[in-house]
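> got a sequence here, can you model it:
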Amino acid sequence: MFSLALQPSFYSAWASGIATGLGLFAVVGAQSAFILRQGLMRAHLTSILVVCALIDAVFIFASVWGLQAVATSMPWLTDGILWFGVAFLLWYALQSAHRALTSQSGLAAARHAVPSRRAAVLAATGFTLLNPHFWLDMVVVGSLAHSFADARMGFAAGALTASMTWLVLLGAGARLFAPLFARQKAWRVLDGIIAVVMAGLAFGLAHKGMGI
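Purely as a prediction, here's the structure:
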């Protein structure tokens, strides 16, 4: 494996994996919005980032080893995840809308409202694994990786590099903008935006699930 990593084809595949990964992962979706909010609250951010990175690592390499075949043989699994994802996103959209419409006292109050570390980690896991777009991204990564033949693990490593880069940027960005969220209005605007994003994702998935 070490000798393979020294081959030029490995680095070419790795660079392609980074480019593909950034294109797939660097979007403000459900997981990203959740990470941003937790980062702004300075609540369990490290634990959440570690969990998200581990999940991405496991499934990126699993996709190269055959996740696409599993999804093809069990189409019901994809449908089940889709509708669980719709329900989960709608629930979080309602929670965010409630926060946006309810008076808060800024960052200090938000900290007191933070769930436990266990709840935050479970929520991060849900935003990842109950998101059908996550599974679609993994299938795409697995499909593209096989075009690199023996260097496909290099492609997987590149995709993982992109994932971790995006997670670090989200965490750093949240901490950078935290001082702006000392005001009540900023939190209400953020939660309003998150509610709209989550609801939009949920209705988009439902539309896809019904085949309309």
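> use CA for all of it now, contacts and neighbours both
Noted.
> hmm, residue 209 and residue 79 touching each other?
Yes. The criterion here is CA atoms under 8 Å, and residue 79 meets it with residue 209 at 7.2 Å.
> could you find the closest non-adjacent residue to residue 180?
residue 186 (7.2 Å; CA to CA, 6 or more residues apart in numbering).
> sec struct for that neighbour, please.
Judged by DSSP: H, G, I helix; E, B strand; the rest coil, the three-state class of residue 186 is helix.
> please report the distance of the residue most central in space within the chain from residue 124.
With distances taken as CA atoms, centre = their mean, the residue of the chain nearest its centroid is residue 31 (3.7 Å). Using CA to CA, to the nearest Å, we find residue 31 at a distance of 7 Å from residue 124.
> distance from the helix or strand that residue 174 is a member of to the middle of the chain?
Using DSSP states H and E, residue 174 falls within helix 152-177. Centroid separation for helix 152-177 versus its chain: 11 Å, with CA atoms, centre = their mean, to the nearest Å.
> now the second one, please; I'll put the structures next to each other:
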Amino acid sequence: MVFESYLTGLVVCGGIIVAIGAQNAYVLSQAIRREHHWWSAGLCMTSDILLFTLGMFGVSAALMAMPEALDVLRWLGVGFLGLLAGQAFYRVLKGRASLAAGEARRSTVKGVILTTLAVTLLNPQVYLDTLLLIPAVGAQQSDPATFVAGASSASVLWFGALAWAGSRLAPWLARPAAWRVIDGVIGLMMTAIAIQLAAGGL
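This is a model prediction of the structure:
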């Protein structure tokens, strides 16, 4: 049961993290240009871990006092997952702009940190994810702490992969066709999770 909670956190939050386009596009663009991309990726990881923890245990405490709120959160989560899936499938049809590795003016470490904080903390979707969707799924797990550990692992793995592989695979990752494949996988994952959550929880 503990491993199941960890795996649920890894899969659910992994799909959510990949779906947040602003963070991914910025970290990937920095990796393609090899400009302080580990600073950007590390800050995204740290922000996610803090927000996952605060959202999970803060909302879980409230749910203990109001158990009936769990159903409300569950259906709001289903709706939000459906929205994420719809957006992902729309991006598959529309496509994303390419991420060029052109010779632009180089960014400073301070500039990269401030921009990363902006694309992370000024994105309303981040708060919907951490305060609504993640607690809705995590509160149903047998071990919420392990669920958060799985969610945190997803963030570390994903942003670490973007920072490490982004510069090595720049010619392939910069193509809009690559993001069509990624968005298609995101859409399928979000749809499957929404169906399972609607059926009674993961």
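> give me the number of residues near the nearest residue to residue 188 of the second structure once chain neighbours are set aside?
Spatial nearest neighbour of residue 188 of the second structure, excluding adjacent residues (CA to CA, 6+ apart): residue 85 at 7.0 Å. Residue 85 of the second structure has 25 neighbouring residues, counting by other CA atoms under 10 Å.
> aligned partner of residue 85 of the second structure in the first structure?
Matched to the first structure by TM-score structural alignment, residue 85 of the second structure sits unpaired.
> helix or strand for residue 85 of the second structure, which one?
Here residue 85 of the second structure is assigned to helix 69-94, by DSSP H and E.
> helix, strand, or coil at residue 27 of the first structure?
Assignment for residue 27 of the first structure (three-state DSSP): coil.
> my bad, should have said residue 141 of the second structure
Residue 141 of the second structure is classified as coil under three-state DSSP.
> OK, contacts around the residue mapped onto it from the first structure?
Using TM-score structural alignment as the criterion, residue 141 of the second structure maps onto residue 148 of the first structure. Taking CA atoms under 8 Å, 6 or more residues apart in numbering, we find residue 148 of the first structure in contact with 13, 155.
> ok, now how distant is residue 148 of the first structure from residue 11 of the first structure?
Residue 148 of the first structure is 11 Å from residue 11 of the first structure, by CA to CA.
> under the alignment, what does the residue nearest to the centre of the first structure map to in the second structure?
Per TM-score structural alignment, residue 31 of the first structure is aligned with residue 23.
> please apply the same query to residue 16 of the first structure.
Using TM-score structural alignment, residue 16 of the first structure lines up with residue 8 in the second structure.
> what does residue 154 of the second structure align to in the first structure?
In the first structure, residue 154 of the second structure lands on residue 162 (TM-score structural alignment).
> that match contacts residue 19, doesn't it?
Yes. At 7.5 Å, residue 162 of the first structure counts as touching residue 19 under the criterion of CA under 8 Å.
> leaving out sequence neighbours, find the closest residue to the residue nearest to the centre of the first structure.
residue 127 (5.2 Å).
> can you check which part of the second structure whichever strand or helix holds that neighbour sits on?
According to DSSP H and E, residue 127 of the first structure maps onto helix 117-129. Aligned using TM-score structural alignment, helix 117-129 of the first structure spans residues 109-121 in the second structure.
> roughly how far is the matching stretch from the heart of the chain?
That offset, for stretch 109-121 of the second structure, works out to 17 Å (CA atoms, centre = their mean).
> mind listing what's buried along that stretch?
Buried residues in stretch 109-121 of the second structure, counted by 16 or more other CA atoms under 10 Å: 112-113, 116-117, 119-121.
> residue 156 of the second structure touches residue 45, doesn't it?
Yes. With contacts counted by CA under 8 Å, residue 156 of the second structure reaches residue 45, the gap being 5.5 Å.
> so what's residue 36 of the second structure closest to, chain neighbours aside?
residue 109 (6.3 Å).
> ok, residue 79 of the second structure next?
residue 194 (7.7 Å).
> cool, residue 47 of the first structure as well?
Closest to residue 47 of the first structure by CA to CA, 6+ apart is residue 121, at 6.9 Å.
> equivalent analysis for residue 39 of the first structure, please.
Nearest to residue 39 of the first structure is residue 174, by CA to CA, 6+ apart, at 4.9 Å.
> measure that neighbour to residue 32 of the first structure for me?
Following CA to CA, the distance that separates residue 174 of the first structure from residue 32 of the first structure is 11 Å.
> the residue nearest to residue 79 of the second structure against residue 78, yeah?
Yes. Applying CA under 8 Å, one finds residue 194 of the second structure in contact with residue 78, separated by 4.9 Å.
> run the chain-centre distance for stretch 101-120 of the second structure.
Worked out by CA atoms, centre = their mean, stretch 101-120 of the second structure lies 20 Å from the chain centre.
> hang on, the earlier thing: what residues does the helix or strand containing the residue nearest to residue 79 of the second structure touch?
Assigned by DSSP H and E, residue 194 of the second structure falls within helix 176-198. Residues from elsewhere that reach helix 176-198 of the second structure (CA under 8 Å, 6+ apart): 12, 15-16, 18-19, 74-75, 77-79, 81-82, 84-89, 91-93, 95-99, 137, 172-173, 202.
> please repeat the previous calculation with a cut-off of 7 Å.
Residues external to helix 176-198 of the second structure that are found in contact with it (CA atoms under 7 Å, 6 or more residues apart in numbering): 15, 19, 74-75, 78, 81-82, 84-86, 88-89, 91-92, 95-98, 172, 202.
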